[in-house]
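# Mind folding the following:
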Amino acid sequence: MSDNKPHILVFPFPSQGHINPALDFSKCLASNGLKVTIILTTMVSKSAQVPSNSSINVEMISDGSEEVKEQESMEGFFKRFKAAASQNLAKFIQERRETCPAKVLVYDSSMPWALDVAHQEGLLGASFFTQASGVCAVYYHMYTGLIKFPYEDSEVLLPSMTPLGVNDLPCFSFSPDTNNSIVRHLADQFLNLEEADWIFINTFDKLEYEVRKHYSHTVIRSLQQT
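You can find the predicted model right below:
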C-alpha cells in the first residue's frame, strides 16, 4: 500500500463476537482504498481468527491479561483491561506517529475510554456498535434509566419499536454482581458518545426500517460493502 493512503486504526473488544464485525468493517474500509490496521489485545492473541492473506495489517498490544495469576471478578477484569489497554493503545499510536501516523481510531462502543485516547493523541474517534440498532436502543435506555435492571416492567415501549416483553430483552444469567458489572459496562457505551466524531452501527435498512425511519432526521447512513 502506498504511504499516502489515510491510515485507519480499528480497535475491537477482545471477543470473537466483537472482532468478526470489526474485521468485516475493516475489509470494507480496505476495499475502498484505505490503509487499515486492526489492533488486537493479548487476551485473544491465540484464538482470534484473522486471515493471513488479508489486506489488513494486524497488530497486538498488551491488555494485562498475561500478568493475571488468579481468577478475576468481572469488575476486576474491566478495571484491569481499561488501565492496561488504554495505556498501551496510546503508546502504540505514539510509536508510529513518525513512520505510519493514523488519522482515525474506530473503537468498539463498549470501550468509550478509547475515544479519550484518540482525542488526546490527535486522532478522530469513531464509535463502532457491533450490534443492531434495536439492541443499541435497549442498552441506551438502560443508560438513561428508562429501562431498569433487574427488569421491573412486563412490557417495554421504545420509539419506533413494537412493544417488548421481558423475554425480548437481553438476558443476563450470571451472578448478581456479575450481572451488575455487565449491565454497567453495556450502559457505559453512551457515556461520551456525543463527543465521537462518527458513529457506526452494524445494521442495514431492510433489517430495521422503522428504527432507521425514526432517526431519519439525523446523519445516520448505511454502509454497504461491494
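# Only C-alpha atoms from now on, for both contacts and neighbour counts.
Noted.
# Residue 201 and residue 137 touch, don't they?
No - using Cα atoms under 8 Å, residue 201 is not in contact with residue 137, being 11.3 Å away.
# okay, the two: which has more neighbours?
Ranked by neighbour count (other Cα atoms under 10 Å), residue 201 and residue 137 place residue 201 first, with 18 against 15.
# which residue sits closest to residue 139, ignoring its sequence neighbours?
residue 187 (5.6 Å; Cα to Cα, 6 or more residues apart in numbering).
# From residue 90, how far out is that neighbour?
24 Å (Cα to Cα, to the nearest Å).
# neighbour count winner among those two?
Legend: neighbour count by other Cα under 10 Å for residue 187 and residue 90, higher for residue 187 (20 against 16).
# SS state for that one?
The three-state assignment at residue 187 reads helix, by DSSP: H, G, I helix; E, B strand; the rest coil.
# show me what contacts it?
139, 140, 142, 143 (Cα atoms under 8 Å, 6 or more residues apart in numbering).
# and after the helix or strand that residue 36 is a member of, which helix or strand comes next?
Taking DSSP states H and E as the criterion, residue 36 maps to strand 35-41. Following strand 35-41 in sequence order, the next helix or strand is strand 57-61 (DSSP H and E).
# Are there helices or strands packed against the longest helix anywhere in the chain, and which ones?
Across the chain, the helix with the greatest residue count (assigned by DSSP state H) is helix 74-95. In terms of contacts (3 or more Cα pairs under 8 Å, 6 or more residues apart in numbering; DSSP states H and E), helix 74-95 is packed against strand 57-61, helix 113-120, helix 176-187.
# now the ones you listed in JSON lines, with distance to residue 17?
JSON lines is the format used below for the helices and strands packed on helix 74-95 (distance: least, Cα to Cα, whole Å):
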{"stretch": "strand 57-61", "distance to residue 17": "17"}
{"stretch": "helix 113-120", "distance to residue 17": "19"}
{"stretch": "helix 176-187", "distance to residue 17": "14"}
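# any idea which of these is most buried?
Neighbour counts (mean count of other Cα atoms under 10 Å) averaged over each of these peak at helix 113-120, with a mean of 20.
# Which residues are in contact with residue 37?
7, 8, 9, 10, 56, 57, 58, 59.
# Looks to me like the second one is in a strand.
When you say that, I think you mean residue 8. Yes - counting by three-state DSSP, residue 8 is found in a strand.
# For the comparison step, fold the sequence that follows:
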Amino acid sequence: MSPPHFLVIPYPILGHMNPLLQFSQVLAKHGCKITFLITEFNQNRMKNAIENLGTQINFVALPDGLDPEDDRSDQPKVILSLRNTLPSKLHNLIQNINASDGDDSKITCLVISKNMGWALEFGHNLGIKGALMWPASATSLASFESIPTLIHDRIIDPETGLPTRKQEIQLLPNSPMMDTANLPWCSLGKNFFLHMVEDTQSLKFGEWWLCNTTCELEPGALNRWPRFLPIGPLIQSDTTKSSFWREDTTCVDWLDQHPPQSVVYVSFGSLAIVEPNQFKELALGLELLNKPFLWVVRPSTDSNNENNAYPDGFVGSKGKIVEWAPQKKILNHPAIACFVTHCGWNSIIEGLCGGIPFLCWPFFSDQFINRSYICDVWRVGVGLDKDENGVISKGEIRKKVEQVVGNEDMKARSLKLKELTLDNSAEGGQSSKNLQKFINWAKD
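This next block holds a predicted model:
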C-alpha cells in the first residue's frame, strides 16, 4: 500500500504555519508524502527559510487574493480574501498533483488549520479525506465548539459573542474557571466571532481534530468529543529547522556563557504588539532585575508596531536583544531560569518540554485560558498583574520574576510535567499511538 499523501493548508500566519510545519516533518519521518501550501506573499517573504527546510516537504504557493500593499494584519480581510480566492486555484492544484505521477502521487488527505474550515468541506466534495490540525489548546477548540450551548444558556450574545453579564464559568470538567470576558473571541471583534461560528461548522467535515497537546494537560477537553486526537508534543530534534522566520542563533552561544537557571527569557510570539508605554516599562523592569535577560523584540514592520523606542535609563548591558530566536533550543538550555510569555499555545508546549517556569502576560484570544492552566491547574507559573492604568509596572515585573526564580517547588512541578508531556511522544506513548492511528486511517 502506498504511503498517504497529505496536502497541508495552514492559515498564513506564523502561529499556524510553524505547528503545521512541525506536524508535516513528523509525518514525513513516518514515510508520508507532504505537499505544503503557502501564499505567494509568504513565499516571497520567507524564500531563504523555505530553501533551508530541506527536501522532505514539497512547498507550493498560491495567491492570497490581496494586493501587495494590503495590510495582512487585518485578519477578517485576509480570511475573506482566502475564502474567495483559493477554492478554484486549489481545485486546479489538486488536479495537477493527482495527474502528475499516477495513483502513487494522488492527494489522500487534507490537513488544515483554524480559519480554513471551508477547505475541509471543499475536499469532502471532491471525495478527499480531511482533518483539522488545531494550532492552539484543545480547550480553546472546545470553547468554539461550545458556542451553541453558551448561546442557548444565555451566557453570550448570539450576534456578538460577548458575555451577557459578568460571571465565571467552568467550560469543561477538569478545566479551570474562566471569566466570560476572557472567552477566546471576546477581544477579536464581532466579525471574528461570526466567522468562527461558521468556520466551526465547516470543521465537522474533518474526521479528526488533531491537537498539539496530551491527555494529562487537558483531560476535560479531550474527553469531551471523540474526534479530538492528542498528538503532542510536536517537538522536533534540535537539528530540525521548524520555523519560517530567520533565527538569530548567536543567542545560544551567549547563553552558554551563563550559569544554570540564571537568565530570564522574554518573548511574545509573532503577533502580539506591546504598546509604547508598556514597552518602556518592560525595558525598565528588565533593567531592574539585576539578572541577565534574553529579549525577543520583533522589528517594526508597520505603523501599528512602532514600539521599539527604548526609554531613557535603559542600558541593557546585562541582556541580549534579538529579533527572533530558536526558541526550542533556548527553552532547553540550562541557563534559562524562567519564561516571560504571551501564553500562546506553541510557546507553552515548548516551555513545558523545557521544564521552564512561566511568567504569564496574555494579550488576546486563547492566551487567557492558557494562563489559567499554567497558574491554577498545573501550577508552573504566575501571572503578571496590571496596575490601575492598565500597565504591568517595572516593579511588578521584578517582584514576579523573584517569586518564580529559585522557587524549588515550582521548578520540581515543571520538571515533572516535562517528563509526563514528553513521555507521550516516546515510542509506546499515547500521542505516538494516536499519530500511528491517524496515519493508518489516512492510508485506507
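# rewinding a little: quick one: map the residue nearest to residue 139 of the first structure onto the second structure.
Residue 187 of the first structure maps onto residue 197 of the second structure when the alignment is built from TM-score structural alignment.
# Equivalent analysis for residue 121 of the first structure, please.
Applying TM-score structural alignment, one finds that residue 121 of the first structure aligns to residue 126 in the second structure.
# ok, so what distance separates its match from residue 19 of the second structure?
In terms of Cα to Cα, residue 126 of the second structure sits 26 Å off from residue 19 of the second structure.
# ok, these two, which is more surrounded?
A direct count of neighbours by other Cα under 10 Å for residue 126 of the second structure and residue 19 places residue 19 higher, at 25 against 11.
# what's the nearest residue to the more buried one if we skip its chain neighbours?
Using Cα to Cα, 6+ apart and skipping residues adjacent in sequence, the residue nearest residue 19 of the second structure is residue 135, 6.3 Å away.
# can you count the residues close to the counterpart of that neighbour in the first structure?
Per TM-score structural alignment, the equivalent position to residue 135 of the second structure in the first structure is residue 130. Using other Cα under 10 Å, residue 130 of the first structure has 24 other residues around it.
# try the one 10 residues further on
Neighbour count of residue 140 of the first structure, defined by other Cα under 10 Å: 19.
# Any figure for the gap between it and residue 58 of the first structure?
31 Å.
# ditto for residue 90 of the first structure
17 Å.
# Check residue 8 of the first structure too.
In terms of Cα to Cα, residue 8 of the first structure sits 12 Å off from residue 58 of the first structure.
# tell me the secondary structure for the closest residue to residue 96 of the first structure other than its chain neighbours?
Computed as Cα to Cα, 6+ apart, the closest residue to residue 96 of the first structure that is not its neighbour in sequence is residue 102, at 8.0 Å. What three-state DSSP gives for residue 102 of the first structure is coil.
# list the contacts for residue 102 of the first structure?
Residue 102 of the first structure neighbours (Cα under 8 Å, 6+ apart): 6, 7, 8, 9, 93, 96, 123.
# hmm, back to that, shouldn't the match of residue 135 of the second structure be in contact with residue 201?
Yes - using Cα under 8 Å, residue 130 of the first structure makes contact with residue 201 at a distance of 6.4 Å.
# which SSE is the most centrally placed residue in the second structure in?
The centre of the second structure sits closest to residue 346, judged by Cα atoms, centre = their mean, with a distance of 3.8 Å. Assessed by DSSP H and E, residue 346 of the second structure sits inside helix 345-354.
# what's the matching range in the first structure for that helix?
Residues of the first structure offer no counterpart to helix 345-354 of the second structure, counting by TM-score structural alignment.
# helices or strands next to the very next helix or strand once past that helix in the packing?
Counting by DSSP H and E, the next helix or strand C-terminal to helix 345-354 of the second structure is strand 358-360. Counting contacts by 3+ Cα pairs under 8 Å, 6+ apart, strand 358-360 of the second structure packs against strand 336-341, strand 381-383, helix 394-404.
# The stretch 201-350 of the second structure: helices as residue ranges?
219-222, 250-256, 276-288, 327-331, 345-354 (DSSP state H, counting those that start in this stretch).
# So which bit of the first structure is the fourth one matched to?
When you say that, I think you mean helix 327-331 of the second structure. Counting by TM-score structural alignment, helix 327-331 of the second structure sits on no residues of the first structure.
# Check which helices and strands that helix sits against.
So helix 327-331 of the second structure, by 3+ Cα pairs under 8 Å, 6+ apart, packs with helix 345-354.
# From residue 179 of the first structure, how far off is residue 173 of the first structure?
Counting by Cα to Cα - residue 173 of the first structure and residue 179 of the first structure are separated by 7 Å.
# again but with residue 98 of the first structure, I slipped
43 Å.
# Do a quick rundown of the strands in the stretch 101-250 of the second structure.
109-112, 129-134, 168-170, 177-179, 208-211, 228-230 (DSSP state E, counting those that start in this stretch).
# nearest to residue 329 of the second structure, of these?
strand 208-211 (22.2 Å; Cα to Cα).
# Return the mean post-superposition distance for that closest one against the first structure.
Following superposition, strand 208-211 of the second structure is found to deviate from the first structure by 1.8 Å on average (mean Cα distance after the TM-score superposition for the first structure).
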